[in-house]
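**Q** Have a look at this prediction, sequence included:
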Amino acid sequence: MLTTTESRSDASLPARASGPVSHRPGSFRGDIEGLRAVAVLLVLLGHAGVPRLPGGFVGVDVFFVISGFLITGLLLQEHDRRGRISLTGFYARRAKRLLPAAATVLLATLALTWFFLPRTRWSATAWDVVASAGYAMNWRMAAESLDYATVGQAPSILQHFWSLAVEEQFYLVWPLVMILLGWVARRLRRGRDGLLLLGLGSIALPSFGWALATSPTDPSAYYVTTTRLWELAVGAAVAVAAARPRGVPRAVAATLAWAGLVAIGASAALIDTPSGFPGYAALGPTLGAAAVVGLGSVAGRAGPALLLGLPPLRAVGTISYSLYLWHWPLLIAARAYLGDLDVGPALAVVGASFLPAVLTYRYVENPLRRSAALSRRPFAALRLGVACTVGAVLSGLLFQLLVVPGTPATVGSAVPLRAPADPAAPAPSSSWGAAALGSSPRDSPAGVPVDRVDSITPDPLRVGSDVPAAYQRCIVDQATATAKRCVFGDPSGRTTVALVGDSHAYHWLPALDPAAKRNHWRIVLYAKATCPFVEATVIFAGRPYETCTRWNASVRAALRGPDRPDLLLTSNAGYLVVENGRPATTTMGLSPKLRQTWRGMVDAGVPVVVLRDGPHHERNIAECVAENRKRLTRCASPRARLASGGGPAQEQAAEGLAGVHLIDLTDAICPADRCAPVIGGVLVYSDDNHVSATYMATMEPRLEAALRPLVPAR
């Protein structure tokens, strides 16, 4: 994204209004520079939370088109001038243009992380630096978007590098394809441009088809290269088509180009969620940008160049690459240090990012881009790029190894839940975790928040590895619609209990599994990330969650089949549901749908037990504890002010419903008027809404006592 100003030579002048195409030697398109400014400003304002621009992220799509157009135009220009394309020269230009600025920001981001981000994010940031330096951040983001444990977590301080990764992966391949198609054209004595357009079509059509197929249901589709290639290919196709004689009347070109600019703005104003991108909704900004860059030179001053060529916009477009690199790390650091920012303060931070952007452009980008020595010696430019990449990777690794304290080797590694995760912590006892509360949690002094405790297990820096991998691999991601069945407890037990729901059902497993082993219950788990067990369509990321609806149907069929359980155990967080084709206004709309679902299971001969959802905090408790080990009361939230998650809807749905029982163990999770972050030496929450696996394991006796009378004996 925002990858190049190489489309002009330093001595060139702007092309005349009706002048030649953009890849003509010496040509410069001021309107494209201004379009860069529009794109980056949309991204910045969208990230700052400006209410009227919820779809500011479409600036990324605009950048992909601009990049495909300019880079392909440069390669065509070189081929026309020299009869060949130099891969060494191409990659050398990109190395000196992109990598030094990127490495500068990556190193600065490590410093921002050290000073401003909670320690719980240090390890992830270090790996993000490695992935970003290697231009693989989009695949890392895609993997994390499917990991239920990362849902609701603070965004990565380097999240924006995903789009740069997509571009560079495209440009590892596209110049090679151009060279191959040029060779084929010479052998067949056919026109080069026709073959290039055919090649681009063979890239764009499958990519767009894949985007349409996956983006409505798969959150990783937003980041992966395969769903984004078509946008770059559209820009490249415009560059190839621009080499042909133009027959579009100027008035028509101006009308279409202005319509393209309006389409970009309308997309930013009307699209309110990235869910479903880059599918049909991405056509607006993509084709809009294609119209502006493809027809702008024909339209001349009658087209968007009248606006986009203004000096202020061109100035912003000039520094757009550095501006894009800097704004997001500064915004995330400010939010981590100051808390959630209103639009005004967020805009101030975004405005402040212009200063390092200008400095980076002036003292890093420009000197290297214009270096005569590096231009004469492309291998020297390549060595510079390798040095920047290796230096950034090593910095991330050294930060991980030397700075990040107590970081586990992998997230999701098995941790014994009936013993402390920290070997230095005391062994389990009657005062361990929820056991410290005794028989009357609301009256127990162990539940009152204190500033200091002797030890905290799991360590908040390692809370991500607090759940055994055997549990984690059984919860299916957002893209999966088929029920996955895992067995716990006593596999040969005669009594079968089905645990069904989202991660708020799943997080009871550390307490249920050992209780089931002792009572010879067979536990069958069906769990899907951010998907409650309900016969309705819920809303996720602003859109109907269709894979959740299909997963629910699959689970209901399994529960009513030959392996019908003796008891259904379920829980869930709060969700909006679709009512009469529109999202409900509150999570209480979930209540009648839950009631309907549970009644259906009871009618099928399966009694239902609902585990009431616990309170949701306003902050990430593990992060707060990591930063306030000697002032833990700062992390104690007033019980009366906490969001109640799915609890109220569950209570209302279960009231008076025969065959349905509600178990409420909230008092053992938040026993006092202010919820203690650590009870009995155990960290209670792993984030702002999930109980930590270790603390849940200490809930085993309470869950067993409440559940045993309700489990049918066989």
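**A** All right, it came through fine.
**Q** alpha carbons only for contacts and neighbour counts from here, please
**A** Will do.
**Q** I figured residue 610 was touching residue 657, is that so?
**A** No - when contacts are counted by Cα atoms under 8 Å, residue 610 is not listed as touching residue 657 (11.7 Å).
**Q** Looking at those two, which has the bigger crowd around it?
**A** residue 610 (22 against 13; other Cα atoms under 10 Å).
**Q** Show me what counts as buried in the host helix or strand of residue 35.
**A** Per DSSP states H and E, residue 35 falls inside helix 30-47. Across helix 30-47, burial judged by 16 or more other Cα atoms under 10 Å covers 30-47.
**Q** so where do the helices sit in the stretch 101-250 of the chain?
**A** 122-133, 137-145, 161-188, 192-214, 229-241, 250-270 (DSSP state H, counting those that start in this stretch).
**Q** now residue 564, nearest residue through space, not along the chain?
**A** residue 558 (7.1 Å; Cα to Cα, 6 or more residues apart in numbering).
**Q** Count the residues that sit near the one you found.
**A** Neighbourhood size, residue 558 [other Cα under 10 Å]: 16.
**Q** Structure two is appended below for comparative analysis:
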Amino acid sequence: MIREDPLVDGEERVLMGFLRIRSWRLVALALVTFTTLVGTPGVGSAHQGSSQGTTLPGFASVAQVLTSVRAATRETHFPPSITPSFSVLESGAAFGDQSLVHSACRQPIAPRWSSIAHCTFGDTSARTTVALVGDSRARMYLDAMNTLGKLEHFRVVYLALSACPTALGDFATNLGVPVATPWALCNTFHTFTLHAVNRLRPTLTLVMSDNEIWLTKPFHQAAPAEVVTDMEKYYNGFSDKQRTLVFVNYPQPGEVHTPDLCLSKLPSNIQQCSFVPSAKVTANDTAQRTAAQRARVGIVDERAWYCASTCPAIVHGTVVYTPDSYHTTYAYTMYLLGALWARIAPYLR
């Protein structure tokens, strides 16, 4: 368990190794920079947002999202127009990370305090802080969280490394295609994020991550039992589990289907582009949920935001998945903004 006590002995050496700073004078300078740009760690205040309760004016409610998803599983005709368009999907601009692309937050985030200071979004002057932790699943929600933070007056501290799921294990390098070489950055990154979150003490921590883990010693894809073990170890590292929410049950189509490719063929019945998650995806989703339950952190089940009897490719005129079939489009994360707010608002009141 990572502690919040003043750093002593081994803990001091670990943090110093992450920071790569050789004197306490430079540590102080780094923390001053972090405090100036991100705010004082551990300082919170009553959330002052624009919404009433858990309803976000101008955005679909949870009930409306669920109704739209159910309706989408019965729709057969292509809608008159879709968002994003095929041209936007093809250009790669449908991913919800433009606030990151146009920021000073360097990618990948180096495991040191000074790098975190530049990775702050939403209402950066707010005293309420939400830590967004994970891999590219966190990145795909960043623009939506940036918008939500500005609307509801909380800042978002972004701590994510693409292709590096939130687990503690001996990760294999995965920069699109996993290889047997140990991935040093991934192996240290999430340990650092635990230190960072526990020092920052945010009002709420959101963990959004894939559960497909590639390990070395030997090189292999983790079985569900290993997913449980390694993810549980990570979740147990958070000092405030009551204010940690893990997002689970994302219906990744990539194992069995490519919805956007199907849509591009303009099928006469768009239900041909719907899918049901594979047995492998379901097994890993169950493992991730089990890990969260064992660690006694909060859980947000995403499945109903995407699927009913099947998982449609278009909901409410919005294309749900990016062309890689592993992520959600920015447009659909924005459609989910009200549902997302309904889940996190109680923790920010």
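**A** The structure has been received and is ready for your questions. Since we're looking at a predicted model, the values are computed, not measured.
**Q** Quantitatively, what TM-score do the chains reach?
**A** The TM-score (TM-score structural alignment, normalised by the length of structure 2) is 0.69; 276 aligned residues with a Cα RMSD of 3.1 Å.
**Q** sorry, back to before: helix or strand for the alignment partner in structure 2 of the residue nearest to residue 564 of structure 1, which one?
**A** In structure 2, residue 558 of structure 1 lines up with residue 196, judged by TM-score structural alignment. For residue 196 of structure 2, the enclosing helix or strand under DSSP H and E is helix 184-200.
**Q** likewise residue 205 of structure 2?
**A** Assigned by DSSP H and E, residue 205 of structure 2 falls in strand 204-208.
**Q** My reading is that residue 68 of structure 2 lies in a helix. Confirm?
**A** Yes - counting by DSSP: H, G, I helix; E, B strand; the rest coil, residue 68 of structure 2 is located in a helix.
**Q** show me the contacts for the corresponding residue of structure 1 for residue 287 of structure 2.
**A** Alignment note (TM-score structural alignment): residue 287 of structure 2 maps to residue 649 of structure 1. Residues near residue 649 of structure 1 by Cα atoms under 8 Å, 6 or more residues apart in numbering: 574, 587, 588, 589, 590, 591.
**Q** of these, which stay in contact in structure 2?
**A** Retained in structure 2: 587, 588, 590, 591, out of the contacts of residue 649 of structure 1 (criterion both residues aligned by TM-score structural alignment, their matches' Cα atoms under 8 Å).
**Q** Kindly indicate which of these lies nearest residue 531 of structure 1.
**A** Nearest to residue 531 of structure 1 out of those is residue 590 (Cα to Cα; 12.2 Å).
**Q** how far away is the closest one from residue 131 of structure 1?
**A** As judged by Cα to Cα, to the nearest Å, residue 590 of structure 1 and residue 131 of structure 1 stand 40 Å apart.
**Q** for residue 357 of structure 1, same thing?
**A** Counting by Cα to Cα, the gap from residue 357 of structure 1 to residue 131 of structure 1 is 22 Å.
**Q** List the contacts of residue 235 of structure 2.
**A** 167, 241, 291, 292, 295, 297.
**Q** Equivalent analysis for residue 232 of structure 2, please.
**A** Counted by Cα under 8 Å, 6+ apart, residue 232 of structure 2 has contacts 167, 291, 292, 294, 295.
**Q** What ranges does the stretch 401-550 of structure 1 have for its strands?
**A** For the stretch 401-550 of structure 1, applying DSSP state E, counting those that start in this stretch gives strands covering 475-476, 486-489, 495-501, 521-528, 539-540, 543-544.
**Q** Residue in structure 1 paired with residue 87 of structure 2?
**A** Using TM-score structural alignment, residue 87 of structure 2 pairs with residue 461 in structure 1.
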